[in-house]
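1. Have a look at this prediction, sequence included:
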Amino acid sequence: MKIQNPVLPGFNADPSMIRVNDTYYIANSTFEWFPGVRLHSSKDLVHWQLLPSPLATTTLLDMRGNPASGGIWAPDLSYADGRFWLVFTDVKVTEGAFKDMTNYLTTATDITGPWSEPIKLNGVGFDASLFHDDDGRKYLVQQTWDHREYHHPFNGITCTELNPDTLKLMPKTARTLYRGTDVKLVEGPHLYKISGWYYLFAAQGGTVFTHQEVVARSKSLEADSFETEPGGPFITNFDTPDSPIQKQGHGALVNTPGGEWYYASLCARPWHHATESAYDPRGWSTLGRETSIQKVEWDDQGWPRVVGGHGGQVTVDAPKDAIPTDAPLIHSRHDEFDQPTLDNDWNTLRTPFTDQTGSFGNGQLKLIGHASLASNFDVSMIASRWQAFNFNAETKVSFDPFSYQQMAGLTNFYNDQHWSWIFITFDEQKGRVIEVAENNRGHYKSYLQDQAIQIPEEVTDVWFRTRIRKQSYTYDYSFDGQTWHEVPVTLDAAVLSDDYVLQTYGGFFTGAFVGLAAVDYAGYDEVATFDYFDYQELPD
């Protein structure tokens, strides 16, 4: 059995991996997407089952108004004392000198919940993780933020003891364990105790093509006592530009029941246009930051080394004691909206789906039009990750607008500044029409304008389809579900990539989504009805 990287394709960043008995779990960041924290389980490290997200109520997570790429940063999952512990950060400011945030702790005896009321920990820095020492003491280990313009903002890795009875931090115990190397931007810490050593795994270099993971160790948790692993970073792709896997770094270590070791890391698979260098810029990561798993061995000095070199491998040997897991490697799906709850693949922006958003069941999804897709409040949209470079997605929608301020259709979406869609709207001369529009760095463009496609009066339903072909994508429509017409607009998929967003905005941490949306910024709550959603992955 082989691990094929990435094991979690599409936006599944900042993996925190643990093992409980014979089952492995990975928790991933979700940023402004609700519900918070994405969970998967596996018994073979190859096939991964999607689990319910733990932060599924506004009691546990309130992100209303959060900026794009704020919200849940680098959750940490651990298991001790017969329960799961989840530390998560809700980031409220992403741009400028400050990173206003709050770190919380919630626990559950079962991975599917219920999860306890969140306990506020601190706001010292993001990427907080919980270390359970073998003497029963507990410590919060985290990146430390420094807003002062005359200091580097990444001010080392801080360790603060947590009272195991009250679950409150003891601030006076805080000390800096590790300041990183000259690469800077040290973050994403995870602490382990192995063979009498404390091993600190931490990311550096920023979550871009210079990303890397370093390892340091110490015999104690005293301040500045950690020494860095010799021989260069533990994992990086900065010097392996030809590898299809890039940006590896931030992640977590796990051992198998049989004593083998593996490391889960974020990664990306950039592509480039034919007119561009494959090295600089290295490409466009439309699928966002994904999760890879590499095998780890220990050298004779007690340092961990990635098998195959620090660039990692696309294909990795699975554990010898792997238990085959029933989960798909292809993520095609079809939803008739005939269930009383949305399935785990659907996400909403910042807040949960409520009766103010719409309703679903009996074969229909009804979305109540609210704010535009450029808003950070009250967006009526459900969306799923792009998980392949090539796919088709389609839907059937009924919508009867009476104003150009009312729109409903099928969208490809990165954040409030970067998205496009095909939609039904109203034109004063033509009545109901089909338009294709794009928001690129906040600049909105209607592609059809006076050539908007008039919908015949006798047509009640319109079918929409998008065809994603790695570097570009298009939209189609149909009035009968059989005969399709391509809209003569080809859009650059790079606009929906981390790397493109990074050029103008500091929150570039998610990835492209495809979804269904309704807008009525006129404020009359016009309702759009969707009959199904179909997503079919195609070979690369």
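-> Looks like it came in fine. Residues are numbered from 1 along each chain as shown.
2. alpha carbons only for contacts and neighbour counts from here, please
-> Fine.
3. Next, count neighbours for P230.
-> By the measure other C-alpha atoms under 10 Å, the count of residues near P230 is 11.
4. Can you give me the end-to-end span of stretch 394-412?
-> Terminal residues of stretch 394-412 are spaced 12 Å apart (C-alpha to C-alpha, to the nearest Å).
5. That stretch: which residues count as buried?
-> If you call a residue buried by 16 or more other C-alpha atoms under 10 Å, then stretch 394-412 has these buried ones: 394-401, 403-412.
6. Check stretch 132-150 too.
-> H132, K138, Y139, L140, V141, Q142, Q143, T144, W145, D146.
7. Also stretch 427-436?
-> Buried residues in stretch 427-436 (16+ other C-alpha under 10 Å): D427, G431, R432, V433, I434, E435, V436.
8. nearest to L39, of the residues you listed?
-> Set against L39, the nearest of the buried residues of stretch 427-436 by C-alpha to C-alpha is V436 (34.6 Å).
9. Correct me if wrong: the closest one contacts S446.
-> Yes - assessed by C-alpha atoms under 8 Å, V436 is found in contact with S446 at 6.1 Å.
10. could the buried residues of stretch 427-436 be laid out in CSV, adding distance to V93?
-> Shown next, in CSV, are the buried residues of stretch 427-436 (distance: C-alpha to C-alpha, whole Å):
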residue, distance to V93
D427, 39
G431, 42
R432, 40
V433, 39
I434, 37
E435, 34
V436, 32
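11. among these, which are in strands?
-> Among those, the subset assigned to strands under DSSP state E consists of D427, G431, R432, V433, I434, E435, V436.
12. ok, and the closest non-adjacent residue to the first one?
-> The shortest distance from D427 to any residue that is not its chain neighbour, by C-alpha to C-alpha, 6 or more residues apart in numbering, is 6.1 Å, and that residue is Y404.
13. contacting residues for that neighbour?
-> By C-alpha atoms under 8 Å, 6 or more residues apart in numbering, the contact set of Y404 is T425, F426, D427, E428.
14. out of everything not next to it in sequence, what's closest to the first one?
-> Beyond its immediate neighbours in the sequence, the residue positioned closest to T425 (C-alpha to C-alpha, 6+ apart) is M407, lying 4.7 Å away.
15. In contact with that neighbour: list those residues for me.
-> G369, P401, F423, I424, T425, F426, A518, V519, D520.
16. With T173 instead?
-> Residues in contact with T173, defined by C-alpha under 8 Å, 6+ apart, are C159, T160, E161.
17. Can you list the residue ranges for helices in this structure?
-> Along the chain, the segments classed as helices by DSSP state H run 498-502.
18. From T23, how far off is the residue nearest to T425?
-> Counting by C-alpha to C-alpha, the separation of M407 from T23 is 45 Å.
19. One more to weigh against that first structure:
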Amino acid sequence: MIQNPVLPGFNPDPSICRVGGDYYIATSTFEWYPGVQIHHSRDLATWRLVARPLNGPALLDMRGNPDSCGIWAPCLSHADGRFWLVYTDVKRYDGSFKDAPNYITTCETIDGDWSDPWFVKNTGFDPSLFHDDDGRKYFVVLQWNHRGRGTGGNPAHASFDGILLQEWSPEAGLTGPCRKIYDGTDRGLTEGPHIFKRDGWYYLTAAEGGTGYDHAVTMARSRDIWGPYETHPEKHLIDASHAPDHPIQRAGHGQYVETPDGQGYHSFLMGRPIAGADGTGRYCPLGRETGIERVVWRDGWLWLEDGGTLPRVEVPGLVAAEPEAPQPCETDFSGDVLPAEFQWLRTPEPDRIFRLGDGALTLIGRESPGSWFEQALVARRQEHFAYAAETTVVAFEPETYQQNAGLTTYYNRYKFHAALVTHDPDAGRSLVLMSCAGDYPDGGVEMVGDPVPVAGGPVELRVEVDRATQRFLWRQGGDWRPLGPELDAAVISDEGGRGEHGSFTGAFVGMICFDITGLGREARFSRFAYQPG
């Protein structure tokens, strides 16, 4: 059985394609660098990260991008003996405008060096590329209407102004007319278009309802690629909005794929909400994850194999396979390459924020946790509702409270907690607990409790997360000791702070160093461990 989610933790907007017996899923990475995660599978059940292709300044530079901007909804395809990746680098989130340049890059191998990108246009986001039987290629994208006042966490339907189609080629770029081919249904917020062809029909799937709890996959078809497109008899192929107690919520935005023997599957993004610490509310600390459902053809339309529109937690797969048990992950940073599970924020110049060598990860203190430009933060996704993470700050000698290094649970600049080694004017070298619990728009940071003096030398830091609560601990030899009280872990989630539609990534845990004096005080970390609960 396929166990959903197949990609746990922040892995949204899954674009799936097949090359022979190999399946690939590309997912959004927003402000995290390198851009786009690509996972590989041969059975649709077990997946392995194989590439993050947008890994240099020619392909991606997100310095200055606001939270939850950057790479939205890539599309991965294979044609002409090459992989093709279409992506958007969104430069603005709040307000009426979306500055959203779209690009296309290509590579013969999934893990090779991708080409310098072709710029396509700025019309909107969620682009895709359709390769027709006659060799022609078509660029498909949402049109954004700034007159519709689409205001960030409160999206306006009028801003989502239909799906556009135009022919494109590597040699000539966009050619011929640009036409709107689909306005969507009354669910609105129509985005995430993908086209495929079968039995003489052009099929269009789109995401609707926004990426929160009204999300859905909508389907339409036409005999002509230019339309008109008729909508599915039930409108939505995948939709959990009518079943608030179903374990899979926020189901939408995916793509159809067919096995070599004609079986149909559809990827989709999903959320698994938990209650807050007080037992109320719905929070998705793991962000928007990737699921897969089995689909069947009936009367020229796709339907979920099990009927209805609710995706299942367990789905029949291609081969008999036991689900993999959660595994701990530990690194001593002895290599010269950052382990694959880690990413950083925005910058294509990682040598300015970290380096590996001499058995340690050295973070070079840069801007504050509130910066959109250059943060020394190296972190990995939270993939489990309960986990523990540890690190050792083996060397850090701050001279002012403006120099800090330690362990953080992080969503964005408004939603994080951190246990930090710093210098206190009264206590000297100390540990402090810093929290920003979704305080928008002011972004106020609270110092929780009093500084705890610590001796010179290494300091071990630990965080234990249990669904909606978390606690930091520390030690310098001896037993672990708590640092401050329990904290609200639910705020480190999509719905924390601004709430639904306010942000789109997921919870991370990792190492941070900032020096707002601008002098670049360095911190050395000798290890990092992540243990599923």
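-> Cool, the structure landed. Predicted model only: the values in this text are computed from it and were never measured.
20. Which members of the contacts of T173 of the first structure are positioned in strands?
-> Members of these lying in strands (criterion: DSSP E): C159, T160, E161.
21. Was I right to think the last one contacts G136?
-> Spelled out, it's E161 of the first structure. No - taking contacts as C-alpha under 8 Å, E161 of the first structure lies outside contact range of G136: 11.3 Å.
22. Show me what R521 of the second structure lines up with in the first structure.
-> Aligned by TM-score structural alignment, R521 of the second structure pairs with E526 of the first structure.
23. ok, how many other residues are close to that match?
-> Each residue near E526 of the first structure was counted by other C-alpha under 10 Å, and the total is 22.
24. Need the nearest residue in space to it, chain neighbours excluded.
-> Nearest residue to E526 of the first structure, sequence neighbours excluded (C-alpha to C-alpha, 6+ apart): G369, at 5.4 Å.
25. repeat for Y444 of the first structure
-> Excluding its sequence neighbours, the residue lying closest to Y444 of the first structure (C-alpha to C-alpha, 6+ apart) is E438, at 5.8 Å.
26. how about the one you found, what's its partner in the second structure?
-> Using TM-score structural alignment, the partner of E438 of the first structure in the second structure is S435.
27. do you know how far that match is from R346 of the second structure?
-> Separation of S435 of the second structure from R346 of the second structure (C-alpha to C-alpha): 22 Å.
28. Neighbour count for those two, which is higher?
-> More crowded of S435 of the second structure and R346, by other C-alpha under 10 Å: R346, with 27 against 22.
29. Against the centre of the second structure, work out the most remote residue.
-> D426 (41.3 Å; C-alpha atoms, centre = their mean).
30. first vs last residue of stretch 514-533 of the second structure, how far apart are they?
-> 30 Å.
31. Centre of the chain to it, how far?
-> Stretch 514-533 of the second structure sits 22 Å away from the centroid of its parent chain (C-alpha atoms, centre = their mean, to the nearest Å).
32. In the first structure, what residue corresponds to A468 of the second structure?
-> Using TM-score structural alignment, the equivalent of A468 of the second structure in the first structure is Q471.
33. Same check on A79 of the second structure?
-> In the first structure, A79 of the second structure lands on A80 (TM-score structural alignment).
34. for the nearest residue to its match once chain neighbours are set aside, what are its contacts?
-> With C-alpha to C-alpha, 6+ apart as the criterion, A80 of the first structure has its nearest non-adjacent residue at 7.1 Å, and that residue is H132. Neighbouring residues of H132 of the first structure by C-alpha under 8 Å, 6+ apart: A80, K138, Y139.
35. likewise A207 of the second structure?
-> L189, T190, E191, G192, P193, H215, A216, V217, T218, G252, H253, G254.
36. Select from the residues you listed the one having the most neighbours.
-> Neighbour tally across the contacts of A207 of the second structure (other C-alpha under 10 Å): the maximum, 36 neighbours, falls on G252.
37. Hmm, V217 and that residue touching each other?
-> Yes - counting by C-alpha under 8 Å, G252 of the second structure does reach V217; the two are 4.7 Å apart.
38. Overlap in contacts, the two.
-> Common neighbours of G252 of the second structure and V217 (criterion: C-alpha under 8 Å, 6+ apart): A207, E208, I238, D239, F268.
39. Show me which pair in those residues is furthest apart.
-> Maximum distance among the shared contacts of G252 and V217 of the second structure (C-alpha to C-alpha): 12.2 Å, for E208 and F268.
40. and for those two, which residues touch both?
-> V217, G252, H253.
41. I'd like these written out as JSON lines, with distance to V313 of the second structure added.
-> Listed next are those as JSON lines, based on distance: C-alpha to C-alpha, whole Å:
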{"residue": "V217", "distance to V313 of the second structure": "17"}
{"residue": "G252", "distance to V313 of the second structure": "15"}
{"residue": "H253", "distance to V313 of the second structure": "17"}
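42. between those residues, which is nearest P14 of the second structure?
-> H253 (7.1 Å).
43. hang on, the earlier thing: quick one: which of the shared contacts of E208 and F268 of the second structure sit in strands?
-> Among the shared contacts of E208 and F268 of the second structure, the members falling in strands (DSSP E) are V217, G252.
44. wait, which of the shared contacts of E208 and F268 of the second structure is closest to V337 of the second structure?
-> Of all the shared contacts of E208 and F268 of the second structure, H253 has the smallest distance to V337 of the second structure: 33.3 Å, by C-alpha to C-alpha.
45. Run through the residues that contact E297 of the first structure.
-> Contacts for E297 of the first structure (C-alpha under 8 Å, 6+ apart) come out as E260, W261, P304, R305, V306, V307.
46. ok, the aligned residue in the second structure for it to G254 of the second structure distance?
-> Under the alignment (TM-score structural alignment), E297 of the first structure pairs with V296 of the second structure. Noted for V296 of the second structure: a distance of 16 Å to G254 of the second structure, by C-alpha to C-alpha.
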